[in-house]
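# sequence and predicted structure are below.
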Amino acid sequence: RRDVVLLTLGTGVGGGLIVGGKLVHGRSGMAGELGHVTVNPDGPRCDCGANGCLESYASASGLRGLVEQRLGLSPGAPLPAPIVDSEGNFSVRGLSAQARRGDRLALEAFATAGYYLGIAIAAFLDIFNPELIVIGGGVAGALPYMRKAMMTQVRERAFTAVASQAKIVRAALGPRGGVVGAAYAALHPVKRARRAR
C-alpha cells in the first residue's frame, strides 16, 4: 500500500504515516503524533498539556479516565476487581471481558472511546486520503466494542468518496508489531539526506 495511516492504541496513542510509498518523518522526526489531534476542545487534560486529545479517550490511560469519571472516582483511585489485573492496575483486557458480559459501564467507556476515535479517523481520511487505516496496539483488541460508534462518526464526518475507498483494519501483527518493527529498523536503517545549511 502506498498511502497508509497507522494508529497504535496502547498506554497512549501513537501513529505513523506512509504517503506515496514513503514513511513520513517530518522535519525533526516527530511526524505521526496522531494521538495528539484534538477531538474535543473541552475534553480532559492530556499528558501533553492540551485538552481533549485523542489519547485522552482511545488509549488505556484514556479508558481508565473514562471509567473513573463514570464511577465518580478521583484519578488514580482503586478500581473494581473485574477491570484490574493481579497487581491492581487497570486492565483493558478486564474491561473487554466485562463488555463481553454486557456490562454497561464497559460498553459505555468503549463507545465513548470509539466515538472520538471515529472523529479522528474521519479527519485523517479527509487530510491524507489513504488506501488503508491500520489500528494496532494493545487496545486494538477491544475494537469490536468501539467499532459501531467509530464507524458512525466516520460515515457522518468523512467525505463519502474518500471513506468508501479506504479500508479500516486491525494490525495483523497485534501486540508484536512494535518488536517486529524494532527488529526491522535495526536491520534496515533509514538513510537520511543531509540538509543544506
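Perfect, I can see it now. Numbers count the residues shown, from 1 in each chain.

# every contact and neighbour count from this point should use C-alpha atoms.
Will do.

# residues of stretch 63-77 that come out buried?
63-68 (16 or more other CA atoms under 10 Å).

# do the same with stretch 174-188
174-175.

# now swap in stretch 21-35 and tell me
Under 16+ other CA under 10 Å, the buried positions of stretch 21-35 are 23, 32, 34-35.

# how far does it sit from its chain's centre?
For stretch 21-35, the separation from the chain centroid amounts to 16 Å (computed by CA atoms, centre = their mean, to the nearest Å).

# ok, and what's touching it?
1-3, 7, 12-18, 53-55 (CA atoms under 8 Å, 6 or more residues apart in numbering).

# next up, a structure to set beside the first:
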Amino acid sequence: MYTKTGNLRLVQKINRSLILNLIKDKCPISRADISKITKLTRSTVSSIVDYLIKKDLIKEIGLTSSGVGRKAILLELNSKAYHAIGVDLGTLHTTVAITDMLGMVETKIDYPTNCRQGKDKIIKKLVTTIHNIVKDYGIQWEKISGIGVAAPGLIDKKGIMLITPNFGWKDTPLGEILKKEFHIPVFVDNNVNAMALAEFEFGKGQGVKNFVFINVGMGIGAGVIINGKLFHGESNCTGEIGHTTVDYNGPKCSCGNKGCLEVMASGPAIAKRVIKAIKEGEKSLIYKLANYDLNQISAEIVSKAANQGDKLGLNIMEETGEYLGTGVANIINLFNPELVIIGGGVTRAGDLIFEPLKKAVQKRAFSVSAKVAKIIPVSLGKDCTVIGAAALVLKEMFKITRVITSSHLDSTK
C-alpha cells in the first residue's frame, strides 16, 4: 500500500508529467492557460513550472502579445535539455542520428551496410558509430535519454530480432546487446512502425488518431496507428501488407505464396519488371540513367525516368500504382483510417503513381471508407526512419508512467 506521503509524491510526479507534456504539445503557453486546461490551481502550476525550469526542461520565452491587462509569461519545452539516439539499420545503408526532444535531427552519420559481413561485424560497426557520433557531437551521455533502433523484419517486445530475412539473422537480442554496451534504455522496433511513429509525432500524422503508414522499399510493410497508439498485435507481427495477395496468377513470393503485393510492387519487383522489358528489347531512358548497367536499376531511377516522360517508366509506374492501390484498398477496408501515408522511392514519381493508386482505391475500397481516407506521400523525407527510431525513445520519455520513474524528473536529485 502507498503511504499518504507516497501518494502525494506520486500525484506530484503525475502532475509534473502532465504539465511537461502540455507545454510540449501546446507551446508557447502561459501558466494561466495551463491551470485552465489541467484544472490545477495556479499555485500548484507555478510550483511545478518553477521546478521544471530549475531542471532545465522548460524555459520562459517572452510575454503574450495580445489581450488586456497584465501580460502573461509564455513557456516552451527546452528541446535541447535531453537527446535521443536514433538508428536506421537498413539492408543497404545505416544511419545513426542524435535528435533533440522534439525529434529534430542535430547530427547524423550514414554508412553502407554489407549484410554479407555477418552479424558480429555489423553490430560492432554500429556500436563504434554510436560511440563516435556522441564523442564528435560533444554531448554528455547523461543528456541522452536512450537509443531507438528501427530495423527490418519481425521484432518482439523485448527488442529481439526474431526473423530478419535480408540480414539472415534469427533471435538476435540487439536491444540487450546495446543496453549492456551503453547502459541506457534501448528500444527496438520494425522500421515501418518507426516511420509511422515519426509521422504521428512530428509529421502529417500529428493529431490523427487512426492512420496507416505504408513503406514501399526492398519489401512492403505497414505501420498502423489506432486510437493514437502504435498497434503491434499479439506477437508484434502486424502490418505485413506486402504478403497479402493482389494477383493469384502472379510470380512466387519468398514467403511461398503467389502474387503477393511485395513481389508485384516493391522496389526490387519494379526493377525486375523493367530489366525483363529491356532484355526483351524495349528502349528506355531508364537504361541510360542506370549508366547502362541493369544491376543499377532501382525504383528511384524508374520514377525519375517516368517523370521525364519515358514510356516504359510511365507504364511501370501506372501498373505499380494499381497494385499498390489494391493493397491500400484492403487496408482501408480493414482499418477505416482517416489517413494513409505512402513512403519509399516510388513516391518520387508523384501523381504518376498516386493517380492510378487512388483510382484503384476508389474502385476497390468501400465507398464510405474511401471517402474519408486521405492518401498522401511521406512528409519527413529520407530521415523519416531515423526520426522514428529516436521517437521510440521520446514517446517513452513523455509517457506518464515513464516520467514518474525518470531521473530527469526525480525530485530526489
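Nice, I can see it. Bear in mind the structure is a predicted one, so any value in this text is a computation, not a measurement.

# re earlier: could I get the buried residues of stretch 21-35 of the first structure as JSON lines with secondary structure and distance to Arg104 of the first structure?
Putting the buried residues of stretch 21-35 of the first structure into JSON lines (DSSP: H, G, I helix; E, B strand; the rest coil; distance: CA to CA, whole Å) gives the following:
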{"residue": "Leu23", "secondary structure": "strand", "distance to Arg104 of the first structure": "40"}
{"residue": "Gly32", "secondary structure": "coil", "distance to Arg104 of the first structure": "34"}
{"residue": "Leu34", "secondary structure": "helix", "distance to Arg104 of the first structure": "29"}
{"residue": "Gly35", "secondary structure": "helix", "distance to Arg104 of the first structure": "26"}
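
# so which of those residues comes closest to Cys48 of the first structure?
Gly35 (10.1 Å; CA to CA).

# what's the match for the closest one in the second structure?
In the second structure, the residue paired with Gly35 of the first structure according to TM-score structural alignment is Gly242.

# its match and Gly62 of the second structure, how far apart?
50 Å (CA to CA, to the nearest Å).

# OK, contacts around Arg157 of the first structure?
With CA under 8 Å, 6+ apart, Arg157 of the first structure has these contacts: 119, 122-123.

# equivalent analysis for Ile133 of the first structure, please.
Ile133 of the first structure neighbours (CA under 8 Å, 6+ apart): 4-7, 166-169.

# among those, which recur in the second structure?
Counting by both residues aligned by TM-score structural alignment, their matches' CA atoms under 8 Å, the second structure reproduces these contacts from these: 4-7, 166-169.

# buried ones among the residues you listed?
4-7, 166, 168.

# quick check: which element contains the most centrally placed residue in the second structure?
By CA atoms, centre = their mean, the second structure has its centre lying nearest to Met195, at 2.0 Å. Using DSSP states H and E, Met195 of the second structure maps to helix 191-202.

# residue range for that helix in the first structure?
The aligned range for helix 191-202 of the second structure is empty, by TM-score structural alignment.

# equivalent analysis for stretch 316-327 of the second structure, please.
So stretch 316-327 of the second structure sits over residues 109-120 in the first structure, by TM-score structural alignment.
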